[in-house]
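>>> Below are the sequence and a predicted model for it; my questions follow.
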Amino acid sequence: MVREMACRKCKFVTIGKVCPVCKSSDLTPDWSGIVLVVDPSNSQIARTLGITEKGKYALRVT
């Protein structure tokens, strides 16, 4: 089974080896909490968290 990894830079959750949002390869399997952003331009939560791309994000990344 493929393990989901969270980017330490932007907190995007991915199954790849490179973050598709910020292109960082600094990923970790140690994360918790999920925010699903469908429409970042109309989302108050996305604005508060600084999210500009739709997708799955971790709330806490260590």
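Right, received. Where do you want to start? Because the structure is predicted, anything quoted here is derived from the model rather than measured.
>>> Every contact and neighbour count from this point should use C-alpha atoms.
Noted.
>>> Let's check: the centremost residue of the protein is which one?
When CA atoms, centre = their mean is applied to the chain, the residue found nearest the centroid is Phe12 (1.4 Å).
>>> Got another one to weigh against that:
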Amino acid sequence: MANKRLACRECHLVNGPDAQNCTQCGSSSLTEDWAGYVVIAHPEQSEVADEMNVTSAGAYALKVR
């Protein structure tokens, strides 16, 4: 069984399966309960990043529960 990656409930960044805190915002509120995945390479040029309030490149969950 594969380890599930963890999404941050605060900023939606997808972190590694062993993360204790979000590598972007530092929140300890991480969950395996998320859906959808988007990789944002150039947030300053991305309408999706603008809608999600993302300012840093990375992989983000679209829906976090």
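Received it, and whenever you're ready, just let me know what you need. All values reported here derive from a predicted model rather than from experimental measurement.
>>> tell me the contacts of the residue nearest to the centre of the first structure?
Applying CA atoms under 8 Å, 6 or more residues apart in numbering to Phe12 of the first structure gives the contacts Ala6, Cys19, Val21, Gly55, Lys56, Tyr57, Ala58.
>>> Mind doing that once more with 7 Å?
Ala6, Lys56, Tyr57, Ala58 (CA atoms under 7 Å, 6 or more residues apart in numbering).
>>> Over to Ser29 of the second structure?
Taking CA under 7 Å, 6+ apart, one finds Cys8, Arg9 in contact with Ser29 of the second structure.
>>> what's the answer for Val37 of the first structure, then?
Contacts of Val37 of the first structure (CA under 7 Å, 6+ apart): Ala46, Lys54, Gly55, Lys56.
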